[in-house]
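K.L.:
I'd like to go over a predicted model; first the sequence, then the structure.
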Amino acid sequence: MYAPRDKIFITCAVTGNLTTPDQTPHLPITPEEIADACLGAAEAGAAIVHIHVRDPNTGAPSMALDYYRDVVERIRARNPQLILNLTTGPGGRFVPSPDDPKVAAPGTTLMVPEQRVTHVSALKPDICTLDLNTMNSGAQVVINTPGNVRRMAKVIREAGVRPEIELFDSGDIALMHALLDDGTLSGPALCSFVMGVRYGFQPSPETVLYARGMLPRDAHFTAIGVGRSSFQMAAQSYLAGGHMRVGLEDAVYLSKGELAPSNAAMVEKARRMAQDLGAQIATPREVREMLGLPTRLADAA
């Protein structure tokens, strides 16, 4: 399993939660822009698109169902084969008040676990992320307790959606094993190593190999590099037997000093890298078979 795969898939994370318009003028903000970015990434070779939404008036991250519905419907109308992966990450951040740390300060997003997956239940994407991290994140704290993760996983399972398990440090992998053992999750696991977030996994070949060694033998994984390590870790992911992810959620530069003009340009570079290393790039239909995802009716035509 751990030799480079003959055929891999590329995921494009098109806008994210933390990248700001100040960092790049090419960040998609409105539902139309986000959908167009996903479709462009697909034309460049991405089989999966990872989707956050934003308030089109302010550019701020949002979890509004109407924005998700707008994006999903636009994509499905034009490319029903493309595999949609919606985030469930927002809603787990806690900022302690300086005078009373048990009181939430502005910036806290904690919400009831079921509210974090309302859009998943309503829209039934092919995949959604499920974060297992409880960690310091910059000056704040992200909280995903085992109990809350189980509550979210229950809604995801009942919606018939495949979770992609987001792993930010080695303890998250231990929790994933516990969730697989008790039936909260079912294998084969689909997971990602998120590297470069302060203070979690740091991006290096050694980190990828260490994390890979803790996975179930039948797992599919993608090593994700944040910031300047994005393309380096995309290559390392393939070499270690995994898949690739790039996009403006993870980084804004195509090369040193050169802003990426689009998500599609980042996918094109990742695809070229993978092909130069000997990989074939899987189509959405091939990825559905690879991951055991249902074939959409429009795909079967």
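P.N.:
In hand now; what should we look at?
K.L.:
when you work out contacts or count neighbours from here on, use the C-alpha atoms and nothing else.
P.N.:
Fine.
K.L.:
spatially nearest residue to residue 92 (excluding sequence neighbours)?
P.N.:
Nearest non-adjacent residue to residue 92, counting by CA to CA, 6 or more residues apart in numbering: residue 110, 4.8 Å away.
K.L.:
ok, that neighbour - contacts?
P.N.:
91, 92, 93, 94 (CA atoms under 8 Å, 6 or more residues apart in numbering).
K.L.:
now render those residues as JSON lines, adding distance to residue 121.
P.N.:
Putting the contacts of residue 110 into JSON lines (distance: CA to CA, whole Å) gives the following:
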{"residue": "91", "distance to residue 121": "16"}
{"residue": "92", "distance to residue 121": "18"}
{"residue": "93", "distance to residue 121": "22"}
{"residue": "94", "distance to residue 121": "25"}
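K.L.:
so which of these belong to strands?
P.N.:
Cross-referencing those against strands under DSSP state E gives 93, 94.
K.L.:
for ChimeraX, write the select line for the buried members of the contacts of residue 110.
P.N.:
To isolate the buried ones among these in ChimeraX, judged by 16 or more other CA atoms under 10 Å, type:
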select :91,92,93,94
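K.L.:
before we move on, the earlier item: any idea whether the residue nearest to residue 92 is helix, strand or coil?
P.N.:
coil (DSSP: H, G, I helix; E, B strand; the rest coil).
K.L.:
wait, doesn't residue 236 sit right on residue 206?
P.N.:
No: with contact defined as CA atoms under 8 Å, residue 236 does not count as touching residue 206 (9.9 Å).
K.L.:
those two: which has the busier surroundings?
P.N.:
Applying other CA atoms under 10 Å to residue 236 and residue 206 shows that residue 236 carries more neighbours, namely 25 against 11.
K.L.:
find the nearest non-adjacent residue to that one, please.
P.N.:
Closest to residue 236 by CA to CA, 6+ apart is residue 205, at 6.4 Å.
K.L.:
and the comparison structure, right after this:
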Amino acid sequence: MASKSQTYVKACINGARTPDQHPDLPVTPEQLAAAALAAHEAGAQAVHMHPKGADGVDSLDADIVGAAVAAVRHTAPGLPLGVTTGFWALPDAERRLRAVEKWTVLPDFASVNWHEPGAEELAQLLLSKGLGVEVGIFHAEAAESWAASEVAPHCLRVMIELQGDGDTDTADTLLDIVRSAESPAPVLLHGLDESCWPLLKHAGLRHLQTRIGLEDTLLLPDGSMAPDNAALVATAVDLLSR
């Protein structure tokens, strides 16, 4: 289903959260596939997910990533699909690189947080495998480093990712730095928990891409618990369409 909004909305369906935080947090390949399809039908143009082991913890293992990607591909063919490479999933730069190198069932894109150790080498590896790179920018130092890098002209997307205390002034400062790179990559802005909905609205005002899902917030704008990812996406599409 196409979004009613002119703003690109991506669904981030689970993140590093664990199942004890929300009863509908998708973990298994089948759950990820169902959540991805529902989010797409609610208006999301793409999906970002964190493949997880049986314990509900993020994993970069090739078998786990492959099973998750294959399940979503089967259920929602053609839906642009991305995965995390978060350092927390394998906190060793060289081992992380080797783990991603072993991926054979590939998503369309993967996120790389630029402030993490080994980010540039990892981004180069992903590009060599034909994957799109979504670079995650958390602060000004990372933005400036990325803007000066050889990777900047080749990224699929630049994500300005603010924590719960992030505000629109910080977002605009980072946006200026990102745009100074003159990269052709579109910019996506999103927040986390308390900053999630205000920054989503700001993304709409700035004509930036944005995202929503249980990774970024468990709550609807009125403070009530969101039943699932599809409800969050539908609410975001409605807000951005006004």
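P.N.:
That came through fine. Bear in mind the structure is a predicted one, so any value in this text is a computation, not a measurement.
K.L.:
thought the residue nearest to residue 236 of the first structure was touching residue 235?
P.N.:
No: contact between residue 205 of the first structure and residue 235 fails when scored by CA under 8 Å: they sit 9.9 Å apart.
K.L.:
so which of those two has more stuff around it?
P.N.:
residue 235 (21 against 16).
K.L.:
and the more buried one, what's its match in the second structure?
P.N.:
Using TM-score structural alignment, the partner of residue 235 of the first structure in the second structure is residue 201.
K.L.:
likewise residue 158 of the first structure?
P.N.:
Residue 158 of the first structure maps onto residue 128 in the second structure, with residues paired by TM-score structural alignment.
K.L.:
nearest to residue 165 of the first structure among the contacts of residue 110 of the first structure?
P.N.:
Proximity of the contacts of residue 110 of the first structure to residue 165 of the first structure (CA to CA) peaks at residue 92, which lies at 15.2 Å.
K.L.:
is it true that the closest one touches residue 137?
P.N.:
No: contact status for residue 92 of the first structure versus residue 137: not in contact, 11.1 Å apart, counting by CA under 8 Å.
K.L.:
tell me which of the contacts of residue 110 of the first structure are still there in the second structure?
P.N.:
Among the contacts of residue 110 of the first structure, the contacts conserved in the second structure (both residues aligned by TM-score structural alignment, their matches' CA atoms under 8 Å) are residue 93.
K.L.:
ok, now how distant is the residue nearest the centre of the first structure from residue 14 of the first structure?
P.N.:
Taking CA atoms, centre = their mean, the centroid of the first structure lies closest to residue 50, which sits 5.2 Å from it. Residue 50 of the first structure sits 7 Å away from residue 14 of the first structure, going by CA to CA, to the nearest Å.
K.L.:
how about residues contacting stretch 49-60 of the second structure?
P.N.:
By CA under 8 Å, 6+ apart, the residues outside stretch 49-60 of the second structure that reach it are 12-19, 27-29, 32, 64-65, 68, 81-85, 89-90, 96, 99-100.
K.L.:
the second structure: which residue goes with the residue nearest to residue 92 of the first structure?
P.N.:
Residue 110 of the first structure maps onto residue 92 in the second structure, by TM-score structural alignment.
K.L.:
and the helices in the first structure?
P.N.:
31-44, 65-78, 118-123, 146-158, 170-181, 205-213, 230-239, 263-276, 284-291, 297-300 (DSSP state H).
K.L.:
residue range for stretch 64-77 of the first structure in the second structure?
P.N.:
Going by TM-score structural alignment: stretch 64-77 of the first structure matches residues 61-74.
K.L.:
so what's the gap between that stretch and the chain middle?
P.N.:
Computed by CA atoms, centre = their mean, to the nearest Å, the chain-centroid distance of stretch 61-74 of the second structure equals 17 Å.
K.L.:
okay, now residue 22 of the first structure: neighbour count?
P.N.:
With other CA under 10 Å as criterion, residue 22 of the first structure counts 8.
K.L.:
and it, what's its match in the second structure?
P.N.:
Checking TM-score structural alignment: residue 22 of the first structure goes with residue 20.
K.L.:
equivalent analysis for residue 41 of the first structure, please.
P.N.:
Match for residue 41 of the first structure (TM-score structural alignment): residue 39.
K.L.:
cool, and residue 174 of the first structure?
P.N.:
In the second structure, residue 174 of the first structure lands on residue 144 (TM-score structural alignment).
K.L.:
grab the nearest non-local neighbour of its match.
P.N.:
The spatially closest residue to residue 144 of the second structure, leaving aside those adjacent along the chain, is residue 177, at 6.5 Å (CA to CA, 6+ apart).
K.L.:
would you mind measuring from residue 135 of the first structure to residue 167 of the first structure?
P.N.:
Where residue 167 of the first structure is concerned, residue 135 of the first structure sits at a distance of 11 Å (CA to CA).
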